[in-house]
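>>> quick one: sequence plus predicted model below, questions after.
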Amino acid sequence: MSSTPSDASNAVARRAPFTVVALSFMVYIHSLRNGFVNYDDLDERILKNPFLNTPWDWSFIPQAFTQATAGYYDPIYVLSYVIDYQVWGMNPAGFHFGNLVLHTLNALLVFYLTARMTRRTDLAWVTALLFAVHPIHVESVAWATSRKDTLSLFFALASLRVYWQGVGRETRRYAWHAAAALVLLLLGMMTKPTVGVVPGLILFAELLLGPRPFAWRRIVTFQVVAWTLLLVFVAATFAMTVGLAVKGTIQFTPTQHVILFFELYAYYIKLALWPLNLSALYVIEIRDRFEPWILAMLIPGLSLLVGWMFVELKRSVADAERARRHGPVLWGAVVFFAGLLPFTNIMPRTIYLADRYLYLASIGFCLILASLLLRIRRPRLRLAGIIIMIALYGVLTIERVPVWRDSVTLWSDVVRKTDMDPDRKHLLMARAYGFEGRWEEALREYERMDLAARRDPQLWMTVANAYFTVGQRERAREIFERLMTACPQYLVPVMQGIALDIEQNRLDEARQRAQRFNNRFTVAERQWLQDVFRLQAVGRTEQVWQVFQRLSESIEQRTAPIKAELIRQCSDRL
């Protein structure tokens, strides 16, 4: 008996999920060898996460939902690492495995969602395979801290899929699906607020790919409820949601705004189309005037592209047959441009360009590319094109994953690819070597910098600690003395100098130093200092450092609210 097209489609639907999972694991399985890196991993996200390195406590949940971590309101993201820790401890492989599983689930959701929305299993399969292996996702998957991207997209895609399952159903069932979609969307917002574009993606999906005639009352009601809910969420968490990435002090002229906006989209299109020379850090030039190529090509080109999208959208809404032909490509374009909108300069940011910003938007790119590949008329040529693209992306991904193995490898790659000031390159590499415990190499990088010209007390403290670690005590002492003279209000270098004196058993000098800054300590801190000297005098070294630790924590906690001002004053005097 000959097979029918329906039988072939069903066979693809059964096999596709297994191939998507297999391919995702194949290109990313070696990410489990990667460790943590000094690119956000070392702060409150992972290595200083207040909920890790401790047994599970149910109080973690209300704490996570009522505070910001590392300057962001992202409780679901933070708690996901608690799960990793409870299962794997602080083994980096466990954290990377969580990212790999989430990325694989996202690829599967791309397949199921695209298949249901377009009713084309072949298109969904190719789209999911391209998404699974695209090199632009390496940063999101192979970097432990980028869990925010993989997890937020999981909730966003789950929200889309649950909503779409209710489209065309009877009212009560649709209402349940819509409510569940909103709950999932809120979970995504509590992971990374940029998934707030999802209601817009749902709107365009219904107009381009939804059943006819349109259920306008449902569409409008859902959109009003969804956007109202998101506005309430943003208002309620605004102080925490803004986070460290948004800098209100960054100011652009209107011309700079327009130029940067178009250049960012152009760069993102380039990264998606040509994912070579990828980097963890890109240097963006802020232009003060329009270059001829921007006026002649970039702005007209992108404007025409967006104009075409709206014209085709209007035609597709009016013509169901046209929507069936062009709907997937149009919706892919909407996903791409809308998914990137939060990462343009509509808000002042510290980082304007990063591979991870394409994680959601790339779904649209993969859908467009899959649609174009499947339009190749000759079956053998079409199959060859699909295989070549997937293989090419897979090889590039496999090659890039080890770049995130450790800090030195990561920043060596950045330094090689990025045109930046030599001092900044040396500083990046010094910090990378220091994070990996390679202090001799870190010091060589620090010494290649023009340290005398850098009025940064925290940098000087880092260099002094590096000298101390490699045994160059006198060099460390010189820096501590310089900082104490320039910054008598900043007690951190004072404490480091006292610690160095105690470590070298120079108690008289330690007492003189403590007396010199006596009025800077509280009564309790003075008593702790006396305990330190008394215990050191009788050789009870272990207890000395226990008391010293309590003393240092007291000073750190007491001066934390004014630390930034103290450092600024110190910088002015260096």
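Arrived safely, thanks for sending.
>>> CA atoms for contacts and neighbours, from now on please.
Will do.
>>> what's the closest non-adjacent residue to the residue nearest to the spatial centre of the chain?
In the chain, the centroid-proximal residue (Cα atoms, centre = their mean) is Ser146; its distance is 4.2 Å. Spatial nearest neighbour of Ser146, excluding adjacent residues (Cα to Cα, 6 or more residues apart in numbering): Ser140 at 5.0 Å.
>>> OK, contacts around the one you found?
By Cα atoms under 8 Å, 6 or more residues apart in numbering, the contact list for Ser140 reads 99, 146-147, 149-150, 355-356, 359.
>>> pick out the most distant pair among those residues.
Distance extremes for the contacts of Ser140: the farthest pair is Asn99 and Asp355 at 15.6 Å, using Cα to Cα.
>>> of these two, which one has the most company?
Shown here are Asn99 and Asp355; by other Cα atoms under 10 Å, Asn99 has more neighbours (27 against 21).
>>> let me see the contact set for that one.
Shown in contact with Asn99 (Cα under 8 Å, 6+ apart): 140-142, 144, 147, 150-151.
>>> turn those into a markdown table, columns for distance to Leu451 and secondary structure.
Output for the contacts of Asn99, formatted as a markdown table (distance: Cα to Cα, whole Å; DSSP: H, G, I helix; E, B strand; the rest coil):
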| residue | distance to Leu451 | secondary structure |
| --- | --- | --- |
| Ser140 | 34 | helix |
| Val141 | 36 | helix |
| Ala142 | 34 | helix |
| Ala144 | 32 | helix |
| Arg147 | 36 | helix |
| Thr150 | 39 | helix |
| Leu151 | 41 | helix |
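>>> got another one to weigh against that:
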Amino acid sequence: MSRFALTTVGIAVLAAALHCGTINNELTFDDHWAIERNPNTARPADLAAHFTSGFWGPGYLKRDAAWRPLTTLTLAWNRAAGGLDPAGYHAVNLLLHALAAALVALLGRALGLRDEAALAAGALFAVHPVHVDAIAPGVGRADLLMAVLALAAGLAWERRRPGVAAGALALALLAKEMAAGAAAALAWRAVTRPDRGGRWRWALPLAVAAAWLAARYAVLGALGGAHPGPLENPVAHAGLAARLWTAGHCYALALAKFVAPVTLLADYSYAAVEPATGPTAVAIAGWALLATTIAAMVLAARRRPELSAMLAWWLAPYAIVSHLGPTLPMWFAERVLYLPSAGLCLAVGWAVGRAAGARQAVARAAGAAVAVAIAAFSVRSAVRVGDWRDDVTLHAKTVEDAPRNVKALANAARDAASRGDAGAALALVRRALAVRDDVALPHLAAASVYAQLGDAERAAAHLDRALSMPHDLATAAETRCAVLARFRPDVAVPACEAATRAPFAGPDAWMFLAIAYDRTGDPARAEAAFAMALDRAGAPSVTLAYNYGIFLLRRGRPADAVAPLARAAALAPDRPEIARALADARAAAAARR
């Protein structure tokens, strides 16, 4: 095996080893919707279900405008092999990231980079902190799988194997729609490379993309465009000028995250970063940088076609999420930089290669700069992996770094209420409402918090306010169920039954249905509903374990209650009511022996 091959393997190992801490992380954030609550991930053999549904499942078909059947299939295979154990999903993601890093090095060499320069590009890609947003969550599978297949298509394209490239590109498009940018990058390369392999070769990747677009339209009934709420993408329904300034702002932000990934966020919804609706300094700088990058790509096409191709690998995939095309489901996300950043890493490798051919001092300085960047990025990535340990940690970190993020504040408020910290929960929900009280989410969070604190009047008031606004049906149904189960169990039973039938019904709906059944004197149905909740819970839940234990204790089954109460106590050792219930269960169980 050559030194280049050995080093490429080493880069793959580095990529996996640096992020191996994710193996111990829970499923977090969007994983609950894309994996745990998505009925398609429980159907590994039902190809029709995967190819005729949107990414988030049948219930979100018309709303989401994402069609990624290959990704959902791999998630379903994960679930078939290991259930909802997070380790399996994380292990596959690690493998895909390792492959992607190796492919960046191989593609760099195929594009004409010196071995050292290609390896530098691969190593930079392997350790870049902005990639943690794609590697750490299970839902990042879409970006990882798409990138591996798109880079494989690029490598086959450089090796003059157009059939293999077309097949890999088709699979990449079935993994995530951003691969349409890879199709454009391949077409650009066919037009600009010195040894063009046929007059119409550029048309092949575009034909593959056109076929995919037709299939996507047949399933979703739309060529593109999501329907996000005002928090997820504040400029989704704004005018052309606001979207153009936003495009400049986001381009500047993307480059800043690549160069200096200091502050990283799992969620850029309102108001993590204030959207640019006018000619701000950042937006103007972004447009200037974008124009410069495009000009560099075009001007390099004749004399430096390899550099032009690398910049195309950055610009073309990024264009899909640039706010210059269809409406996006989010304002910005770090994970969408996963494939585009490969182009920038390759461009850095190209610069390193040029420096290596210059004076010795320049070569040494370039090598030292890359080494320092790789070391610094490695440390930042390792720290960032820990931020994704679980929902509570991720929500708290997001609030710390983006204190006006309404979604993060609402999520952190629910977390605080679940662990019995009433003061923190109320403070967080009030902060969320202070930022935006004209959208449903903070009111749903307030209703949930006040319900857990036993304040029926305020819980009902915020619930009514939320239901009077456009809202997420699943979240609203579960919150209504939770409020009624605590204060009106007779009314809660039909409401909670409806919530469990809603698309993406999660474990909370079943748990509160169980509580409602129990409080209306139907313990058999209550236990069955608890069983459904436990079956759908992908991660340990203090609230679910505690409520199930209390149910068993009240039904005169203290020995059975010990296990769930012990689990709740281990998850929340600072909650005295859980410790008391566990002690009571153990004492009662011992007395019956």
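Yes, it's here. Please read these numbers as outputs of a predicted model, since none were measured by experiment.
>>> drop the TM-score for these two in here.
Once superposed, the chains reach a TM-score of 0.72 (TM-score structural alignment, normalised by the length of structure 1), with 481 aligned residues with a Cα RMSD of 3.9 Å.
>>> picking that back up, which of the contacts of Asn99 of structure 1 sits closest to Phe310 of structure 1?
Of these, the one sitting nearest to Phe310 of structure 1 (Cα to Cα) turns out to be Thr150, at 29.9 Å.
>>> right, and that closest one touches His103 too?
Yes. The pair Thr150 of structure 1 and His103 passes the contact test of Cα atoms under 8 Å, sitting 5.8 Å apart.
>>> shared neighbours of those two, which are they?
With Cα under 8 Å, 6+ apart, Thr150 of structure 1 and His103 have common neighbours Val141.
>>> assign Gly438 of structure 2 to helix, strand or coil.
One thing to correct before we go on: residue 438 of structure 2 is Asp, not Gly. coil (DSSP: H, G, I helix; E, B strand; the rest coil).
>>> any idea how far it is from Ala482 of structure 2?
Per Cα to Cα, to the nearest Å, Asp438 of structure 2 is found 22 Å from Ala482 of structure 2.
>>> now Arg63 of structure 2
From Arg63 of structure 2 over to Ala482 of structure 2 the distance is 25 Å, taken as Cα to Cα.
>>> and the two? Which one has more around it.
Ala482 (29 against 15).
>>> mind telling me what Asn25 of structure 2 corresponds to in structure 1?
Under the alignment defined by TM-score structural alignment, Asn25 of structure 2 corresponds to Asn34 in structure 1.
>>> against His96 of structure 1, how distant is that match?
From Asn34 of structure 1 to His96 of structure 1 the distance is 8 Å (Cα to Cα).
>>> tell me which of those two has more neighbours.
His96 (28 against 21).
>>> that one contacts Val138, correct?
No. If you go by Cα under 8 Å, His96 of structure 1 and Val138 don't touch, sitting 11.5 Å apart.
>>> those helices in the stretch 401-550 of structure 1, which residues are they?
Under the criterion DSSP state H, counting those that start in this stretch, the stretch 401-550 of structure 1 contains helices at 407-417, 422-435, 439-447, 457-469, 473-486, 491-503, 507-516, 523-537, 541-559.
>>> which residues sit against stretch 391-400 of structure 2?
For stretch 391-400 of structure 2, the external contacting residues (Cα under 8 Å, 6+ apart) are 26, 28-29, 265-267, 387-388, 405, 408-409, 411-412, 415.
>>> farthest pair within these?
The distance between the two most remote of the contacts of stretch 391-400 of structure 2 (Cα to Cα) is 22.4 Å, for Glu26 and Asn405.
>>> corresponding residue for Val334 of structure 1 in structure 2?
Val334 of structure 1 maps onto Ala312 in structure 2, with residues paired by TM-score structural alignment.
>>> can you pull the buried residues of the helix or strand hosting its match?
Ala312 of structure 2 belongs to helix 305-319 when assigned by DSSP states H and E. Buried positions in helix 305-319 of structure 2, judged by neighbour count with 16 or more other Cα atoms under 10 Å: 305-319.
>>> next one: stretch 424-438 of structure 1
The neighbour-count check on stretch 424-438 of structure 1 (16+ other Cα under 10 Å) flags 425-435, 438 as buried.
>>> and which of these is nearest Arg477 of structure 1?
Using Cα to Cα, the buried residues of stretch 424-438 of structure 1 come closest to Arg477 of structure 1 at Gly434, 19.3 Å.
>>> does that closest one really touch Glu445, like I thought?
No. The criterion here is Cα under 8 Å, and Gly434 of structure 1 misses it with Glu445 at 10.1 Å.
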